[in-house]
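Asks: What shape does this take:
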Amino acid sequence: MKMELVGYKPLDFESNGERVKGTQAFVAFEEEGVEGKRTDKLFFRDGFELPDLKAGMTLEVAFNRKGKPESVTIAQSAQRLNIGKQ
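Replies: Below is the predicted model:
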């Protein structure tokens, strides 16, 4: 699923005696029935392989059956090629 990375922040805190460390990403994406874009936040535990994140980039996010992110890559932008008459 293509998502625009709006922003992100590192997290490192303790909750109920358990350490939570990772990256929280804020994303926007198109969804049927939504005027404009829907927004959401994703959490990636420390050690999850992420590309170098920059706000404004488009990501391709794959999810597992439980709806948790499985992989994240930078989406390739479509480039037009001039083929034929010049």
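
Asks: C-alpha only now, for contacts and for neighbours.
Replies: OK.

Asks: any idea how far the residue nearest in space to the middle of the chain lies from Glu14?
Replies: With distances taken as C-alpha atoms, centre = their mean, Leu59 lies nearest the centre of the chain, 5.0 Å away. Distance, Leu59 to Glu14, by C-alpha to C-alpha, to the nearest Å: 29 Å.

Asks: Second chain to compare with the first, below:
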Amino acid sequence: MQVKLVGVQRVNFTNNSGEVIKGTKLFCEFKDENVEGLKTNAFFIKPEIKIPECKINDVIELSFNMNGKVEKIDKA
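Replies: Predicted coordinates:
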């Protein structure tokens, strides 16, 4: 799915269970046939997934696995 990158947030915290959560949140805009205009969503990216060098407003390609989690990111 091609999306336009509109924000990036680094995540590093400990949840209530004591588990350390690290990764990156990508805030993206994309077309959705059920929404008039563009839809915005945040996607959590685990540290082991390589994020290409990109800037705000760049178009990137997100690939998802069978569980709906981001598996791969490419620069479009």
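
Asks: what span of structure 1 lines up against whichever helix or strand Ala42 of structure 2 is part of?
Replies: Element membership of Ala42 of structure 2 [criterion: DSSP states H and E] is strand 38-45. Counting by TM-score structural alignment, strand 38-45 of structure 2 lines up with residues 37-44 of structure 1.

Asks: How about Gly47 of structure 1, nearest residue that isn't a chain neighbour?
Replies: Excluding the flanking residues, the one nearest Gly47 of structure 1 by C-alpha to C-alpha, 6 or more residues apart in numbering is Gly22, at 7.7 Å.

Asks: That neighbour contacts Leu11, doesn't it?
Replies: Yes - the pair Gly22 of structure 1 / Leu11 is scored as a contact, 5.3 Å apart, by C-alpha atoms under 8 Å.
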